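Q: just coords:
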């Protein structure tokens, strides 16, 4: 083996070592099950996602709509420590950015909420969530961090009074998840 070949192999090995120290990219694909509301034109669904290792992730939620619909998306994560917290870095609903707000509470608990309503969606709808699980803990460490994606769908593209009730029901479900998470 020549010195050049040995140097090339050593450099490749160092590159692989450096790559292995980067945050792992976990990916989850979630099909959202929608439950029909009492009026027959509204639907709701909530899907929790858990991450058990510190690092980057890209999760994808999938909905299939039969006709033009108003879709409301909400995301929530709450953590009292780094091993429970998710940082959302980029969230898109069919390519449209979802705004994310992260707050630090007086007790040290952090919460991140995201919300977007988009009218006129039909067919395949995709919510892509990119983020980081585990705060400042070492990459690859074991954790128990989670968040919930909540979806409210109205089959008509024009918002109706039932939309507000559906939104409140969805936000209520998110609130219950948040409350339960704080007790843990």
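A: Cool, the structure landed. Please read these numbers as outputs of a predicted model, since none were measured by experiment.
Q: make it CA atoms for all contacts and neighbour counts henceforth
A: OK.
Q: any idea where the helices of this protein begin and end?
A: In the chain, the helices defined using DSSP state H lie at 3-20, 161-183.
Q: what's the most buried one of those?
A: Stretch with highest mean neighbour count among those: helix 161-183 (a mean of 14; mean count of other CA atoms under 10 Å).
Q: Against which helices or strands is it packed?
A: strand 42-53, strand 55-79, strand 142-154 (3 or more CA pairs under 8 Å, 6 or more residues apart in numbering; DSSP states H and E).
Q: which residues are contacting it?
A: With contact meaning CA atoms under 8 Å, 6 or more residues apart in numbering, helix 161-183 is reached by 42, 44, 72, 74, 76-80, 148, 150-152, 154.
Q: Show me how far it is from its chain's centre.
A: Computed by CA atoms, centre = their mean, to the nearest Å, the chain-centroid distance of helix 161-183 equals 16 Å.
Q: quick revisit: nearest to residue 66, out of the helices of the chain?
A: Nearest of those to residue 66, taken as CA to CA: helix 161-183 at 18.2 Å.
Q: take a look at this one as well, against the first:
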């Protein structure tokens, strides 16, 4: 039987948990789903959670959920903040990044989680829908990394997490543009 070695082993068998206490963690698409769950877990671990989403109602709800959990469990958290940001728009990302840096400092962990997955047959997809999928699921990663990587390099510290899907390697007739 072969054993796993090197990077593959590290990817499959997690090591010790990283201490995120007081680290600034930015999560895109934090208004619902996986983004919301990640935000809650980071906050419970003591991170300063910064929530970005294009939906003001849901991102505000995530922040309120975090505040309730933190208050009821007396978790040591410094702060949670939310911003309405459409990550498809490079200018909005740059403006929000500047506000974030001015208010909190450099981001320690960037979690590119925002994503959309319309479930339609290929022939039903409009050009606008295809562009939106690519702008949210691909281009937004470039806009956020462009904003936060330089400080991470300067500080010789930081993490960038890109949430992806197995749809990129497994075909599905209703996720053609997404995959």
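A: Received it, and whenever you're ready, just let me know what you need. Since the structure is predicted, the reported quantities are computational estimates derived from the model, not experimental observations.
Q: Need the TM-score between these chains.
A: TM-score for the superposed pair, counting by TM-score structural alignment, normalised by the length of the second structure: 0.26. Supporting figures: 73 aligned residues with a CA RMSD of 4.5 Å.
Q: need the helices and strands packed on helix 161-183 of the first structure in JSON lines with distance to residue 11 of the first structure and mean neighbour count, can you?
A: Listed next are these as JSON lines, based on distance: least, CA to CA, whole Å; neighbours: other CA atoms under 10 Å:
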{"stretch": "strand 42-53", "distance to residue 11 of the first structure": "29", "mean neighbour count": "19"}
{"stretch": "strand 55-79", "distance to residue 11 of the first structure": "25", "mean neighbour count": "20"}
{"stretch": "strand 142-154", "distance to residue 11 of the first structure": "30", "mean neighbour count": "22"}
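Q: among the ones you listed, which is nearest residue 12 of the first structure?
A: Using CA to CA, those put strand 55-79 closest to residue 12 of the first structure, at 23.5 Å.
Q: So which elements touch that closest one?
A: strand 26-31, strand 86-93, strand 110-133, strand 142-154, helix 161-183.
Q: ok, back up a step: quick one, which of the helices and strands packed on helix 161-183 of the first structure gets closest to residue 6 of the first structure.
A: Once these are compared by CA to CA, strand 55-79 is nearest, at 32.7 Å.
Q: Find the nearest non-adjacent residue to residue 113 of the first structure, please.
A: residue 76 (4.7 Å; CA to CA, 6 or more residues apart in numbering).
Q: The helices of the first structure: which one's closest to residue 55 of the first structure?
A: Among these, the nearest to residue 55 of the first structure by CA to CA is helix 3-20 (11.8 Å).
Q: circling back: JSON lines for the helices of the first structure, including distance to residue 68 of the first structure?
A: Converted to JSON lines, these look like this (distance: least, CA to CA, whole Å):
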{"stretch": "helix 3-20", "distance to residue 68 of the first structure": "44"}
{"stretch": "helix 161-183", "distance to residue 68 of the first structure": "15"}
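Q: Strands of the second structure, start to end?
A: For the second structure, the strands defined by DSSP state E cover 24-28, 48-53, 80-84, 109-112, 159-162.
Q: follow-up on the earlier one: looking at the helices of the first structure, which is nearest to residue 118 of the first structure?
A: Ranked by CA to CA, the member of these that lies closest to residue 118 of the first structure is helix 161-183, at 12.6 Å.
Q: so how far is residue 29 of the first structure from the spatially most central residue of the first structure?
A: Centre of the first structure computed as the mean C-alpha position; nearest residue by CA atoms, centre = their mean is residue 129, 4.4 Å away. Remark: distance between residue 129 of the first structure and residue 29 of the first structure (CA to CA, to the nearest Å) = 10 Å.
Q: if I look at the two, which residues touch both of them?
A: Between them, residue 129 of the first structure and residue 29 share the contacting residues 59, 60, judged by CA under 8 Å, 6+ apart.
Q: that older thread, just send the helices and strands packed on strand 55-79 of the first structure back as JSON lines, with distance to residue 5 of the first structure too.
A: Shown next, in JSON lines, are these (distance: least, CA to CA, whole Å):
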{"stretch": "strand 26-31", "distance to residue 5 of the first structure": "34"}
{"stretch": "strand 86-93", "distance to residue 5 of the first structure": "41"}
{"stretch": "strand 110-133", "distance to residue 5 of the first structure": "38"}
{"stretch": "strand 142-154", "distance to residue 5 of the first structure": "38"}
{"stretch": "helix 161-183", "distance to residue 5 of the first structure": "54"}
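Q: Go through these and name the closest to residue 101 of the first structure.
A: That would be strand 110-133 among those, by CA to CA, at 5.4 Å.
Q: which parts of the closest one are buried?
A: Counting neighbours by 16 or more other CA atoms under 10 Å, one finds that the buried residues in strand 110-133 of the first structure are 110-116, 119, 121-122, 125-133.
Q: how big is the angle separating that strand from strand 86-93?
A: Angle of strand 110-133 of the first structure versus strand 86-93, following axes from the mean of the first three to the mean of the last three CA atoms, to 10 degrees, is 80 degrees.
Q: tell me the angle strand 110-133 of the first structure makes with helix 161-183.
A: Put simply, strand 110-133 of the first structure runs at 80 degrees to helix 161-183, going by the same axes, to 10 degrees.
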